[in-house]
Structures are given as structure tokens and as C-alpha cells.
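Asks: Below: sequence and its predicted model.
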Amino acid sequence: MIAAAKLIDLLPALALLGMALTGLENAPTALAVPQSREHHRHLAARLADNVAQQDKKRSAGAKRTLRRRSDGTICKAKNTASSTFTDVSSTASATASATASAADLQVAAVDTDSSSVADVSFTDSVSSTQAASSTASSNSAQSTDVTGSLATVSTGSTTKFGLAWPNGDWATSTSPDYVGNYVGTKTSWYYTWSPFSVGSADQLNVEFVPMYWGLKQQSDWWAQQSNWPSTVKNALFFNEPNQSGQCDISAGDAVQYWMNDYLPLRSSKGVRLGGAATTNAPSGLQWVQDFKTACVQYGNSEADCTSDFVPIHWYDVTIDGFKSYVESFHDGVGQNLWVTEYACQNFNGGAQCTDQEIWNLHTEMAAWFDQQDYVERYSPFGVMKDMQGVEQYNALMNPDGSITSLGAWYAANS
């Protein structure tokens, strides 16, 4: 009896214990700590989602997110040269030469020396506002009083000067880096190292020249053609195919992309086709010549293998050397030229150009280009906040986005 009574007293406790055990048995296994394999799978899925989202953003508005990088989508600064001629080129690409890495466009303001000479003034054709008299040494850090006046210019002219523009279409008309501030009476065209145009420049009737930078722009090249403005009359092929870190492709391998992706523009849209823009290393001219030879050897007609003009790049330190290079390249190809990147810059370890030498080279070469019938177009490097290793006094844009004295001179006088 005593044992039975004790058992009866324990029944409530046993019932509670049974309920607890039942709860543990039914506990959700999802509360278990995830194994590393599942954790990695989760991270991979999230990364894939992020990549897809970024790809949609790029496809929907890439012309607003232009960057100068080395991944093939936009040009970047390249390493130092190793040739008789300075083997460099810029960015976007960007394609600024030399030692700079593929960073976003940001740079500190450059100190100026107000003691230099070469005062230059100009009169804007719209507002007749005279820019501030400036020295060559201040042309990279001093903004001239032209913001807003140049922006009202609508150009359909056939002048040779154009903008190498890696800055996208972010800026509004009130911003110092608004493209309209760089469009003067002499600005007739622009390119972006890509197939993406700049809507604000198109609204000013500036001719857009699309570029098929390299293989990684292949899908964008096709996708953007329906978005091109009616101003498109010319196009540019691969960017520095003879240079490691840029397009970097052999002449023979480039033929298929010319025939399949590029040549159709000539027949379908009546667009004039520029060849590949090579550096001023000796391999540049050789690449252009090898390309045509390989193209014909592969069974294509000479007409299909021949560009309508040949773009070139040049970075070095003397005016005479620049003229000599342009003349010799013209003799080598026997075709009209576009000079789509150039600056007074030494990448061979020697002395850099002074601010005065930079000013003299730009102003004298622009006048010389205008006198050469076989030089159809030219665009100096560069209209950007960060010159990516190139001497800042070559800049047409200040680090704050405002136009430099050199930039204002080009827009109004070149």
C-alpha cells in the first residue's frame, strides 16, 4: 500500500517529464547549426543574385556609370613603356598610360605656379565673354570663366577637334563637369572608349563616335547600336591591341571580330570604319599592317579588310618628334589618320614636359593638325578629373570638374 501511494504521488511529475521528452522529439531540425558546405552555397547564391542585379543596372544605364578600368569594359592607365617611341596610352580608357592603376576618377588638385608666361585669352562665340587671362602653368588647376557659356553651343560643324570623354552622363547643366561646358565652337565630335553615348552631348548635336574597345564589349557593342543618336557617321575599332593591359589581341585574331561585329556597320548603317588605335611603339604600325595582311589571307576581300581611316595614339615630349611620328605613320599606311589620344608625357624615365612645353605642344600641334589634309580628327588626352599618370598640365578638366585654360582654348580656338 505504501509503495502504491508513493507511485500515485509521482504521477504528476512523470507526466510533466513525458511532455518534455515529446517536445524534444518534435523539435525542428532547421534550428541546427548549418554546415560549412551549406553556408558556402548560401553565399554563392547571394553573390549570383548581386551579379545579376549589377548586370541589369549596367545594361539599363551603363552610359551613366562609365568607369575607366582594365577589365575590358573601359580603358585604364597602363604600365610604363619599353620602346623607342613612348609605348603608352590612356584609359576610361579610359587609356591613360603609365603607372596608374584602374581606380575611379579622383585626384587631388595640382599646385600651380603663377609665375609662368604665355597669357592666352579667348572670346566665347555665344556670350562673347572673355575668359580669364591664364598662364600655361595654371591650365590644369585654374577654371576659366566659361562655365555655362560654352554649354549653349549647338555644333554641327566639321572642325577636327573632339572630346575623349570618359565621364559618363551624370552631370547636370549646373555642374562644372557638364559636357556642355566643354562644347565650344570648335568641338564637333566626341567618343567614350565605348559604344555608350552621352545624351547631354547628343542634345547639343555633337557627333558621337562609338568605339568597339575590345572583346569584353562585344555584347554591349551589339546592344547599344539601336540607342545611338542620328549623329553617328564614324566608328572606332579596338583600343591599343598591341598593348598589354588594353585590348591586347593579335592582328590575326582580331580579324574575326572585324568581319563579324564591326564591318556590318558599313553596309547596314553607312558608317565609316576606323581601324584599331595602336600605341606609338614600333609594334603599332606593324600591327595595323599585319591586320590587313591576315584579313586578306583569310579569304576576305581587300575592300572589306581596309578601314576608312586609321586612329593613332602618341605620348612623348617633343613637337618635332610628334610631327615626325604622324608623318611616318601616314606614309606607312597610306590612309587618313585620326589622332585620338596624345599628351606631352615622358614614360621612358626621362624629364617630364614643363607646363610651358605642354601648352606649346598642344597649341602648336592643334594648328598643325588643322593644316594637314590627311589628319581628319584629333582629341587630346584628357577631359577627366584624374589624368591617371599623365602630367596634370595636359588636362582639359580640373580635379573639381571645371574646365581648364587649355580645355577652354581647345573648345574655342583649335
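Replies: Received, thanks.
Asks: Please count neighbours and contacts with C-alpha atoms only from this point.
Replies: Fine.
Asks: which residues in the chain form strands?
Replies: 162-164, 189-191, 207-208, 234-235, 272-273, 310-316, 337-344, 375-378 (DSSP state E).
Asks: of all the ones you listed, which lies closest to Leu16?
Replies: Taking CA to CA as the criterion, Leu16 comes closest to strand 189-191 out of the strands of the chain, the separation being 79.9 Å.
Asks: who does the closest one touch, helix- and strand-wise?
Replies: strand 162-164, strand 207-208 (3 or more CA pairs under 8 Å, 6 or more residues apart in numbering; DSSP states H and E).
Asks: Would you format the ones you listed as a markdown table with mean neighbour count and distance to Asp248 included?
Replies: Supplementary listing: the helices and strands packed on strand 189-191 in a markdown table, determined by neighbours: other CA atoms under 10 Å; distance: least, CA to CA, whole Å:
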| stretch | mean neighbour count | distance to Asp248 |
| --- | --- | --- |
| strand 162-164 | 26 | 20 |
| strand 207-208 | 26 | 25 |
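Asks: I'd like to know which of these is closest to Gln335.
Replies: If you check each of those against Gln335 by CA to CA, strand 162-164 wins as the nearest, at 19.8 Å.
Asks: thinking again about what came up before, just send the helices and strands packed on strand 189-191 back as TSV, with distance to Ser197 too.
Replies: Converted to TSV, the helices and strands packed on strand 189-191 look like this (distance: least, CA to CA, whole Å):
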stretch	distance to Ser197
strand 162-164	12
strand 207-208	6
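Asks: Which among these is found nearest to Trp409?
Replies: Among the helices and strands packed on strand 189-191, strand 162-164 comes nearest to Trp409, with 12.7 Å by CA to CA.
Asks: Compute the distance from the centre of that closest one to the centre of its chain.
Replies: Distance, stretch centre to chain centre, for strand 162-164: 11 Å (CA atoms, centre = their mean, to the nearest Å).
Asks: Kindly report the same for stretch 264-276.
Replies: The offset between the C-alpha centroid of stretch 264-276 and the centroid of the whole chain comes to 21 Å, using CA atoms, centre = their mean.
Asks: okay, pairing it with this:
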Amino acid sequence: MRSTTAIAVLATATLALADVVSLDSSKRGLCYVKGENAADDAIWDNANGTLTWYYNYQAQPTNGIDDRLQFVPMLWGTNRQNSGFYKTVKGLIDGGRKIEYVLGFNEPDGCSNGGSCINPQVAASTWRTEIEPLKELGVRLGAPAVTGSPQGFTWLEDFFAACDGGCTADFIPVHWYGNFEGLASHMGQVNASYPNQTMWITEFGLPQQSAAATTEFFNQSLSYFDRTPFVTHYSWFGAFRADVSNVGPNSALLTSKGQLTNMGASYVGLTEAEAAKASSASSTATRAGWSLFVIAAMFWTLA
């Protein structure tokens, strides 16, 4: 059991730099959010990058994301669109894809901003039929990823109570949006509540803040995750362009033109030259697609 005070003390000793620090980590993954520019996906596939895994809030992998990145399926909610999760994942395994982990429900305690809004009892029932049987296939199961609010803790307690021992979680996913001190304290509380579990930080960020504050939080958080043994995976929420970011332009890993930001280049483990090359390839593909569209439109007009 780790006290939150000790966590906070460690927090003050982490990096607090204005510039992005280059950090390599096999823990690092991609929280993939589908955008309008499919060419951007090529950036995440760069062979020299440090990303090792990704999830996309769905049960099926994303076309265009290289198989080099380990795919982690998620059962987002309990509605009709999310039915058949066990069958889908088993089909992926039977088809030869390595599925080592799955993620449970996405912010089931929240009913807005991407939350799946699920009653704990309904979630427990769905888990037993759609997620728990995957254990027999050798898949490690991630608990529901609740919000970082106090209601998240309450929901997760109610969920495990409703499971009555029938839900086996191998790790605890964590979401956090706020400053680093709050993140470290929250992680300490999660670790104290579930001391025998490893932790995945599957969404984190500092929304709507200045570039300097966001960069400092980014550096502190990644450094802390990389040297914390009970954190095995993490994914920054920002794999999209700045102009469509719902957490502020400074949290995005791509500029509005689809180029890697300094933070983005650091996150995927690319040098300045490699980042420019990856961004150039994405921009070229986008321009090529637009040119084909214009040519097709001209032919349609003349027809």
C-alpha cells in the first residue's frame, strides 16, 4: 500500500521542463481516435517509433494501423453496437491475431463526453458473458475504465460487488484530466484500493492549458509512468489534429496541417528529421487524395 503523500513527494522530483524531453518506453501506446484525414494514420506506424500497442474504443482493429502495434480490443458499452464482443475477439484469435489484453467499459460512470453510462449491475452481467470467458483463451482482462472523479471509485466498487466474485480483472485502467499532482494522488488512491493490480493509464492529459503548462505536464507524467513499476502501459489522449481537439490545441500531437508537434515527435520517439519525414509523407498522401478528388470533380462537371 502506497500513501498519496509519498506519491506527491515523488511528483515534485520529476521533470519540470519547458521543452519536450525525448523519452523512450515500451509502455507507450496509442489512444487512437478516428479522424477525417486517414493519411495521418501512417505517422503512428513509423518503424523507428516507440509505440508498442494501441486501442481504438472498438473490438475490431483499425485498417491502416500497422500490425507491428499490438491491438487491444475494448468493449466500450452495453448497447446493441457493442454486442458480440466475445465472439469478435475469439474470431480475431482464431484468425491468427495475437490478442493478449482486452479493455473493459469506457467511463461507465459518465453519461457525457464519451462516457458509456452503464449501471454497475448491467455492466457486471455483461462482463460475465462477454469478457470473463476470454480468460480461458489466455487473455488478460482490464477492469472498466472509470472517470477520475470520486463517483468513478464508487461505481467500480459497486461493479465488483455486483460481480460477486465472477469478474476477474488483471489490471486497472485509469483516466485522468488535470494537473500532475492530482494525477499522482489519484494513482496513489487507485493503488491503495487495488494494491495487487498493475495499472494502465489509458487516457490522460491537461486540457485547455498553455503550451508551456501542457508540455511540463507531459514531461512529468511520462517520466513518472516510465519509472513506476506498477504502471505497465500508458496512452496520451491527443492523437489527432489541433484544430479538432476537444481538449485544447496544445494537447494534440498533430498540428492542424497533420504535422507532428514537438510533443508528438517526442511521444512517438522520432528525431526532428524523422518527424519531418513522417509528417511530409502524411501531407503528401493528403494532397494526393485531394488532387484526385478535384480531377474527378472536373470530369464530372464536363460530362
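Replies: Received the coordinates, thanks. The structure displayed is predicted, hence computed values, not measured ones.
Asks: TM-score of the superposed pair?
Replies: Aligned and superposed, the two chains score 0.73 in TM-score terms (TM-score structural alignment, normalised by the length of structure 2); 246 aligned residues with a CA RMSD of 2.6 Å.
Asks: Which one, of the helices and strands packed on strand 189-191 of structure 1, ends up nearest to Ser267 of structure 1?
Replies: With CA to CA as the criterion, Ser267 of structure 1 lies closest to strand 207-208 of these, at 18.8 Å.
Asks: what's the mean distance for the closest one versus structure 2?
Replies: Here strand 207-208 of structure 1 is compared with structure 2 after superposition; its mean distance to the aligned residues, by mean CA distance after the TM-score superposition for structure 1, is 0.5 Å.
Asks: which other helices and strands contact that strand?
Replies: For strand 207-208 of structure 1, the contact count by 3+ CA pairs under 8 Å, 6+ apart identifies strand 189-191 as packing neighbours.
Asks: So which bit of structure 2 is the strand it packs on matched to?
Replies: Under TM-score structural alignment, strand 189-191 of structure 1 corresponds to residues 53-55 of structure 2.
Asks: Mean per-residue distance, that stretch versus structure 1.
Replies: Once fitted to structure 1, stretch 53-55 of structure 2 is off its aligned match by 0.3 Å on average (mean CA distance after the TM-score superposition for structure 1).
Asks: Spit out the contact partners of the counterpart of Pro173 of structure 2 in structure 1.
Replies: With TM-score structural alignment as the matching criterion, the partner of Pro173 of structure 2 in structure 1 is Pro311. Contacts of Pro311 of structure 1 were listed using CA atoms under 8 Å, 6 or more residues apart in numbering, and they are Leu236, Gly274, Gly275, Ala276, Ala277, Thr278, Leu337, Trp338, Val339, Thr340.
Asks: quick one: contacts for His233 of structure 2?
Replies: His233 of structure 2 sits in contact with Lys27, Arg28, Gly29, Met199, Trp200, Ile201, Thr202, where contact means CA under 8 Å, 6+ apart.
Asks: burial measure for the nearest residue to Ala171 of structure 1 once chain neighbours are set aside, as a count.
Replies: Sequence neighbours aside, Tyr178 is the residue nearest to Ala171 of structure 1 in space, at 4.9 Å (criterion: CA to CA, 6 or more residues apart in numbering). Burial of Tyr178 of structure 1 is recorded as 24 neighbouring residues (other CA atoms under 10 Å).
Asks: Could you measure from Tyr178 of structure 1 over to Trp287 of structure 1?
Replies: Tyr178 of structure 1 sits 37 Å away from Trp287 of structure 1 when distances are taken as CA to CA, to the nearest Å.
Asks: In space, what's closest to the aligned residue in structure 2 for Ser244 of structure 1 - neighbours in sequence excluded?
Replies: The equivalent of Ser244 of structure 1 in structure 2 is Cys111 (alignment by TM-score structural alignment). For Cys111 of structure 2, ignoring the flanking residues on the chain, the nearest one in space by CA to CA, 6+ apart is Cys117 at 4.5 Å.
Asks: mind checking which of the strands of structure 1 is nearest Pro282 of structure 1?
Replies: Sorting the strands of structure 1 by CA to CA, the top spot, which is the nearest, belongs to strand 310-316 at 11.5 Å.
Asks: can you pull out the helices in the stretch 251-400 of structure 1?
Replies: Assigned by DSSP state H, counting those that start in this stretch, the helices in the stretch 251-400 of structure 1 fall at 251-257, 264-269, 282-297, 302-305, 319-333, 355-371.
Asks: counterpart of the longest one in structure 2, which residues?
Replies: Equivalent residues of helix 355-371 of structure 1 are located at 211-227 in structure 2, counting by TM-score structural alignment.
Asks: hmm, who's touching that stretch?
Replies: Looking at what lies outside stretch 211-227 of structure 2 - CA under 8 Å, 6+ apart - the contacts are 11, 14-21, 23, 25, 27, 179-180, 205-207, 231, 234, 250-251, 263.
Asks: Mind giving me the PyMOL select for these, buried ones only?
Replies: To isolate the buried ones among those in PyMOL, judged by 16 or more other CA atoms under 10 Å, type:
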select buried, resi 11+14+15+16+20+21+23+25+27+179+180+205+206+207+231+234+250+251+263
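Asks: May I ask you to confirm that Thr284 of structure 2 belongs to a helix?
Replies: Yes - looking at Thr284 of structure 2 with DSSP: H, G, I helix; E, B strand; the rest coil, it is inside a helix.
Asks: Enumerate every residue touching it.
Replies: With CA under 8 Å, 6+ apart as the criterion, no residue contacts Thr284 of structure 2.
Asks: repeat for Tyr325 of structure 1
Replies: When contacts are counted by CA under 8 Å, 6+ apart, Tyr325 of structure 1 is found next to Asn280.
Asks: Kind regards, and thank you for your time.
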